[in-house]
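Engineer: just to be clear, the model below is a prediction. Sequence and coordinates:
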Amino acid sequence: GDPIDVLICNTRPLVPGCVINVRPIGVMIMEDDGGKDEKILAVPAPKLTQRYDKVHNYTDLPEITLKQIEHFFEHYKDLEPGKWVKMGGWQDVDVAKKLIVEAIERYKTQD
């Protein structure tokens, strides 16, 4: 599987796989047919935009934004036979940072 998935809240489109400076604000806990599959939620760094200056935790985002993200991930595998997704709720920025550190450590120990 992939080391870690990061969703970036942004008002401008980004090319998939691009690299930008972000800061984590939380994590959506999720499990799918392949096992645990958490999604780190991040916002662009202040040098890129000031839009998210007051967003420090996922709870600072509008509730509808979180519900839209959940809805997407609850249904994005609906048309793939044998695949499923189970949502586990949201965790705060400290949990997100811990998962990022764990992913970095896993990467360092890969063959």
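Structural biologist: Structure received. Model, not experiment: these values are computed from the prediction.

Engineer: switch to C-alpha atoms for all contacts and neighbour counts from now on
Structural biologist: Noted.

Engineer: what residues sit buried inside the helix or strand containing Glu102?
Structural biologist: Using DSSP states H and E, Glu102 sits in helix 93-108. Neighbour counts over helix 93-108 (16 or more other C-alpha atoms under 10 Å) mark Val93, Val95, Ala96, Lys97, Leu99, Ile100 as buried.

Engineer: give the contact list for the first one.
Structural biologist: Contacts for Val93 were tallied using C-alpha atoms under 8 Å, 6 or more residues apart in numbering; they are Pro24, Ile25, Gly26, Val27, His56, Asn57, Tyr58.

Engineer: tell me which two of the residues you listed sit farthest apart.
Structural biologist: Within these, Val27 and His56 form the most distant pair, 12.4 Å apart (C-alpha to C-alpha).

Engineer: dropping in the other structure now:
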Amino acid sequence: MEFDVVIEIPAGSRNKYVMDHRLGRIRLERMLFTATSYPADYGYIPDTLAADGEPLDAMVLLDTPAFPGVEVTARPVAAYRHQDEQGLDVKILCVPAGDHRYAGVRDLADVPAERLNEIGHFFDVYKDTEPGRHAEPGSWCDRRAAEEIIAADRRRHAESLADAGK
């Protein structure tokens, strides 16, 4: 399975950028209140609709950070599921498709444990000092589960368009 991920936030950033889907522009939403930075390039998978009403979140492991608005063709290797103030929050972990350096990274077990711990820790604590926001520790699931989540969120997106009469 391959798809595009639109990058909103480059790895290493403390700025939280979000796509304004109505205007088609990327906005600075806030600076993270914690002394942490995004551990991977972060964005979303177009034409999906997650349970929170937004496109499905995705991270891409790149050797050099991308720029906001860049589309990266990627493939999923895992998903991180946790709870935040809005309920279930899922992040799909991806690698760039066609990049031979990631050819051996096909599933959760292929990602170094240290990298998974770093990413999980970030999402567990990055809201800790923000008033009214919180995140509960989560857990990782494998590529198959990630692909099932993507497929379900693509169906939800298609159904929302049909319901809207588009």
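Structural biologist: Thanks, I have the structure now. What you are looking at is a predicted structure, and each value in this text was computed from that prediction instead of being measured.

Engineer: coming back round to it: so between Val27 and His56 of structure 1, which is more surrounded?
Structural biologist: For Val27 of structure 1 versus His56, the count of surrounding residues by other C-alpha atoms under 10 Å is larger for Val27: 26 against 17.

Engineer: how about that one, secondary structure?
Structural biologist: Three-state call for Val27 of structure 1 (DSSP: H, G, I helix; E, B strand; the rest coil): strand.

Engineer: show me what it aligns to in structure 2.
Structural biologist: Under the alignment (TM-score structural alignment), Val27 of structure 1 pairs with Ala79 in structure 2.

Engineer: ditto for Asn57 of structure 1
Structural biologist: Per TM-score structural alignment, Asn57 of structure 1 is aligned with Asp107.

Engineer: ok, which stretches of structure 2 are strands?
Structural biologist: 3-9, 15-20, 25-31, 41-45, 56-60, 71-84, 87-96, 139-142 (DSSP state E).

Engineer: turn the ones you listed into JSON lines, including distance to Pro131 of structure 2.
Structural biologist: Shown next, in JSON lines, are the strands of structure 2 (distance: least, C-alpha to C-alpha, whole Å):
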{"stretch": "strand 3-9", "distance to Pro131 of structure 2": "22"}
{"stretch": "strand 15-20", "distance to Pro131 of structure 2": "16"}
{"stretch": "strand 25-31", "distance to Pro131 of structure 2": "13"}
{"stretch": "strand 41-45", "distance to Pro131 of structure 2": "23"}
{"stretch": "strand 56-60", "distance to Pro131 of structure 2": "22"}
{"stretch": "strand 71-84", "distance to Pro131 of structure 2": "13"}
{"stretch": "strand 87-96", "distance to Pro131 of structure 2": "17"}
{"stretch": "strand 139-142", "distance to Pro131 of structure 2": "24"}
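
Engineer: those strands: which one's closest to Gly132 of structure 2?
Structural biologist: Checking the strands of structure 2 against Gly132 of structure 2 by C-alpha to C-alpha gives strand 71-84 as the closest, at 10.4 Å.

Engineer: can you list contacts of the closest one?
Structural biologist: 1-7, 60, 88-97, 105-108, 120, 124, 133-147.

Engineer: in a markdown table: the contacts of Val93 of structure 1, plus distance to Arg12 of structure 1.
Structural biologist: Below are the contacts of Val93 of structure 1 laid out as a markdown table (distance: C-alpha to C-alpha, whole Å):
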| residue | distance to Arg12 of structure 1 |
| --- | --- |
| Pro24 | 18 |
| Ile25 | 18 |
| Gly26 | 20 |
| Val27 | 21 |
| His56 | 20 |
| Asn57 | 21 |
| Tyr58 | 19 |
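
Engineer: out of the residues you listed, which are shared with structure 2?
Structural biologist: Among those, the ones still in contact in structure 2 (both residues aligned by TM-score structural alignment, their matches' C-alpha atoms under 8 Å) are Pro24, Ile25, Gly26, Val27, His56, Asn57, Tyr58.

Engineer: kind regards, and thank you for your time.
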